[in-house]
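> 3D model of this:
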Amino acid sequence: MSALISQLKDLLGPHGYLEGADAEAKAQSGWSHLGTPPIVLRPASTEEVSKVLTLCHEAGQPIVAWGGLTGLVESANVGHGELALSLERMHAIEEVDEIAGTATVQAGAILQTVQEDIEKHHLILPLDLGARGSATIGGNIATNAGGNRVIRYGMMRDMVLGLEVVLADGTVLSSLGKMIKDNAGYDLKQLFIGSEGTLGVVTRAVLRLRRKPDSQDTAFIAVDEFSKLPKLLDHMDRKLAGTLSAFECLWNDFYRLLTTEPATHTPPLAQDQPYYVLIEAMGAQQEQDTSRFEAALEEAFEKELIVDAVLAKNQSERDKMWAIRDDVGQVAQNWPIFTFDVSLPVKDMEAYVSETKARLTETYPDHTAMIFGHLGDGNLHVIVGVGDDSVQARRGVEACVYEPLRSRGGSVSAEHGVGLEKRPYLLVTRTPEEIATMRAIKKALDPKGILNPGKIFEAQPLKSAAE
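Prediction:
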């Protein structure tokens, strides 16, 4: 491997790599240690990424692409002898086309930076999530990120018009089309969106933007029965004429955690209801949209769908409401914890949560279970603490959370991906035939298995350059 690393250093120059303590520091993420690679490669262009992968492919050297390192399923972990490829130096926003509503962006650009730059053009990139300040566009694409506005704008997949990807052997696949409609053959970019860096390395993307809304209305709502939540969602969606952009639900335990010391948030509503919902609508005319929003809430009161509500009167109050929802880090109070990201039909959620909690109580009577999520798109986040972070405890908790999904047609991963963490449970969600097809695609695009080996499903035996 030493000869290969020398070649890579010469290729990238003194600013193009990190070693030793610098590589160790880079491997620290907000939630876990990713493992320290022998070197972190930092190419500055697609051409350099291509040359890096060409050399690694020739040597049979496994390599793991890194974005903002905000993932939660061990998809960016490096194992023995694996190199890391960081896209952090490729962060340019190359073009914003106001007329077409597109942006051409390099993969290492930070999501929040892109959002803020695009808003200067009276446009928005609809993707939004709590890790916006660290997550990168390339990582968002590789994981098909979801976030807070999926109910209206869809997943990251729905915002990608074109991609530039470097394949395992260094081939540059550049398809940076800007058209919404393009049915000329296979839509190859779809292979790489959500592939977690196992099929190719995303270097640039053309993103579909939307016009910046001129109005925004936000409310925090208390609901006393789960059965009323889907009815409230349907009611608000119909009454708001297509402007509903967020419907975030917090179970009582989670709401209490976020609005009780040592958390710094003041509860906008009393803490005595089982469910809380953050609702937001984005439209075109503030006065008319606010009137419609308030009328919809009043009607929901009359229908007894909600028991209490508070409306944000300005941007500061809106920011405080969202700050509560985004402060997921408070779950660290229950450390050690296991995090889960599941999806299932909304109609099955109440029974699923009840069964999951019953399973947890039977094995771990003193457990904590923080539940919240993007109810409008069927996504729940479940964060469990049992006072033990051993492998045995993890497997026990995973069985409690994942097995109830099987009979309900749910998914073990709504938006975070599979990585290493959910790999043993892929069969809960995918059939053997589907997994075999995934393997065939992997074999065709990465015949030596050097790209993020072992993620999503077990890697085939591979000899690295270190052996």
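
> C-alpha only now, for contacts and for neighbours.
OK.

> What residues sit buried inside the host helix or strand of residue 434?
In this structure, residue 434 sits in helix 432-445 according to DSSP states H and E. Using 16 or more other Cα atoms under 10 Å as the burial criterion, the residues of helix 432-445 that qualify are 439, 442, 445.

> can you check stretch 208-215 too?
With burial defined by 16+ other Cα under 10 Å, the residues of stretch 208-215 counted as buried are 208, 209, 210, 212, 213, 215.

> Contacts for that stretch next, please.
Outside of stretch 208-215, the residues that reach it under the criterion Cα atoms under 8 Å, 6 or more residues apart in numbering are 101-103, 119, 122-126, 158-161, 282-286, 289.

> burial count for residue 56?
Around residue 56 sit 25 other residues, with neighbours defined as other Cα atoms under 10 Å.

> Ok, residue 5 next?
The number of residues packed around residue 5, counting by other Cα under 10 Å, is 16.

> Doesn't it lie inside a strand?
No - looking at residue 5 with DSSP: H, G, I helix; E, B strand; the rest coil, it is helix, so not inside a strand.

> which residues of the stretch 301-450 of the chain fall in strands?
With strands called from DSSP state E, counting those that start in this stretch, the stretch 301-450 of the chain shows them at 308-311, 338-343, 368-374, 379-385.

> Go through the shortest one and flag the buried ones.
Right, the one you point to is strand 308-311. For strand 308-311, the neighbour count (16+ other Cα under 10 Å) marks 308, 309, 311 as buried.

> To compare with the earlier structure, here is another sequence to fold:
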Amino acid sequence: MRMTSRPEHLLIEHLGAQLVTVGEEIPERARHDWSGQQPVCPLAWIRPRSTEEVSAVLRICNELRLAVVPQGGLTGLAGGAHPVAGCVALSLERMNGIEEIDPAMATMTVGAGVVLEAAQAAAEAAGLFLALDLGARGSCTIGGVLATNAGGNRVIRYGMAREHVLGVEVVLADGTVVTSLNKMLKNNAGYDSKQLFVGSEGTLGVITRAVLRLQPRPTFSTCALCGCRDFAAAMALLAAARSGLGPSLTAFEVMWPSFYHFMGEKLPSLPQPLAGRHGIYVLIEVSGFDAEREAERLEALLAKGLEAGDVEDAVVAASGRDVAAFWAIRESVSEYSKVIGKVAAFDVGLPAHATGQVVERLEAGAVQRWPDAIALSYGHVGDSNLHFVANVPSAGAEQPSAEISAFVYETVRSSGGTISAEHGIGTLKRQYLPYTRSPSELDLMRRIKSALDPNGILNPGKVLEWPPEPEAGTR
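Just a heads-up that it's a prediction; the model follows:
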């Protein structure tokens, strides 16, 4: 296709004004994600309604060498859906159909634009359970959740997003449609190509439809909030919970005092069910099919913890309202913009035995470098996932984000951890990817990228430097 006019005009000519929005008509929400970067107005905002239209978009953009940034619910925190200058923002929001729920196979077939909460509700209405869950459930979409291999609250029991998907339909950079909407739990025929695209952040292809694995819906669920002596006590409680609760253990969330007390003081409406102050706080969720037995197991676990001195105080939810109140403490992270302002937020993975020491190093190191720093720690520690956020009040709007990042990621690297546990790489972590992946792993990633997207149009600048920087001496 010859570039005889402006590329946005060619897009409108070939795709139609119903799909393509340009200029000032592009809404503000399409110009940024949740990563906190400065908004960028894309060249065009395209909202296809079908896989065929996605194919047409990518085919034209590939011919024109136009960058394409796939967008879902725009709730990503690493910049994976953030537009780049001169790009086409490809929104999948119109592809929001729940096509089928198959009770016999325990599967759900959905479009990439389906909001996670809507998929959860549809599964529940069918008497089944979509176990994938995260705080942005009301905004994030299935396509984005799979593209980032999101984690969330129930990973300890059900696994990351890739464990919830049986098949996908994907459009490649040149417009080729690869449909593999497998429903079978066992299908060992050749390469499992869907796993190339789950977690690839839209750099290898655009997920348009997916088959999700559903579970039997638990008939009972409750939780307990515990005040523990210290991190070692919390780890002892985790080991006891795994052996004593088995598959009933669906969440094990840990909150350090820095987070628990700070948010409690800043948000007086948050419940305060525990008396006094404790070395660390744990939220345990259990679910199952025998309410009496599951409740007894939880109470026995807590009784043993209290007897051993690992648990200093504990409160078990007496109602659904209590469950929601306990989770509200952990999910108060959504209020950061109100109580702190701009934060440097980190999602890292660490060996369980090292997590307590790493938190001490991060919190003490932040204050040593920036004396008025606010440093908060919490996370899905049952999944080896730590979240750390920092803010330097004296810096105002000009937060030292780059310096904080370098400090945090170097600390994580030296402890044998990973720079990303569940949020992906996007643009914000790209330069630190070698901290986590070996040169041979990075080379393999580049080979795959080169094979599937030789023109580099899909989400450029995300995950990998593309095209790769020449090695020293080859310039």
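
> Pull up the aligned stretch in the second structure for the helix holding residue 434 of the first structure.
Using TM-score structural alignment, helix 432-445 of the first structure lines up with residues 439-452 of the second structure.

> Quick one: neighbours of the equivalent of residue 183 of the second structure over in the first structure, just the number.
With the correspondence set by TM-score structural alignment, residue 183 of the second structure lines up against residue 178 in the first structure. With neighbours defined by other Cα under 10 Å, the count for residue 178 of the first structure comes to 21.

> residues in contact with residue 178 of the first structure?
By Cα under 8 Å, 6+ apart, the contact set of residue 178 of the first structure is 100, 102, 161, 162, 206.

> Quick check: the farthest pair among those residues?
Spanning the widest gap among the contacts of residue 178 of the first structure are 100 and 162, at 13.5 Å by Cα to Cα.

> what about these two, which has more around it?
Under the neighbour definition other Cα under 10 Å, residue 100 of the first structure and residue 162 were set side by side, and residue 162 has more, 23 against 13.

> tell me the SS of the more buried one?
strand.

> Just tell me what it corresponds to in the second structure.
Following TM-score structural alignment, the counterpart assigned to residue 162 of the first structure within the second structure is residue 167.

> Quick check: its match touching residue 186?
No - at 11.6 Å, residue 167 of the second structure and residue 186 do not qualify as touching, with contact defined as Cα atoms under 8 Å.

> for the residue nearest the centre of the first structure, helix, strand, or coil?
Central residue of the first structure (Cα atoms, centre = their mean): residue 145, 3.7 Å from the mean position. The assignment at residue 145 of the first structure comes out as coil when based on three-state DSSP.

> Which residue of the second structure sits opposite it in the alignment?
Matched across to the second structure, residue 145 of the first structure falls on residue 150, judged by TM-score structural alignment.

> okay but its match is in contact with residue 420, surely?
No - here residue 150 of the second structure lies out of contact with residue 420, judged by Cα under 8 Å, at a distance of 10.7 Å.

> Show the residue spans covered by the strands in the stretch 201-350 of the second structure.
Along the stretch 201-350 of the second structure, counting by DSSP E, counting those that start in this stretch, strands occupy 206-213, 215-216, 220-228, 249-255, 280-288, 311-316, 344-349.

> looking at the ones you listed, which is buried most?
Each of those was given a mean neighbour count from mean count of other Cα atoms under 10 Å, and the largest, a mean of 28, is that of strand 206-213.

> okay, that one sits on what stretch of the first structure?
Using TM-score structural alignment, the residues of the first structure aligned to strand 206-213 of the second structure are 201-208.

> post-alignment, that stretch versus the second structure, mean distance?
Here stretch 201-208 of the first structure is compared with the second structure after superposition; its mean distance to the aligned residues, by mean Cα distance after the TM-score superposition for the first structure, is 0.3 Å.

> follow-up on the earlier one: so how do I select the buried members of the contacts of stretch 208-215 of the first structure in PyMOL?
Buried members of the contacts of stretch 208-215 of the first structure can be picked out in PyMOL with the line below, counting by 16+ other Cα under 10 Å:
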select buried, resi 101+102+103+123+124+125+126+159+160+161+282+283+289
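
> Contact partners for the residue mapped onto residue 110 of the first structure from the second structure?
Using TM-score structural alignment to pair residues, one finds that residue 110 of the first structure aligns to residue 115 in the second structure. The neighbours of residue 115 of the second structure, taking Cα under 8 Å, 6+ apart as the test, are 73, 96, 137, 138, 139, 140, 141, 142.

> Need the nearest residue in space to the equivalent of the fourth one over in the first structure, chain neighbours excluded.
Aligned against the first structure by TM-score structural alignment, residue 138 of the second structure finds its counterpart in residue 133. Ranked by Cα to Cα, 6 or more residues apart in numbering and with sequence neighbours excluded, the top spatial neighbour of residue 133 of the first structure is residue 112, at 5.2 Å.

> three-state assignment of the one you found?
In three-state terms, and counting by three-state DSSP, residue 112 of the first structure is helix.

> neighbours of it, just the number please.
Applying other Cα under 10 Å, I find that residue 112 of the first structure has 20 neighbouring residues.
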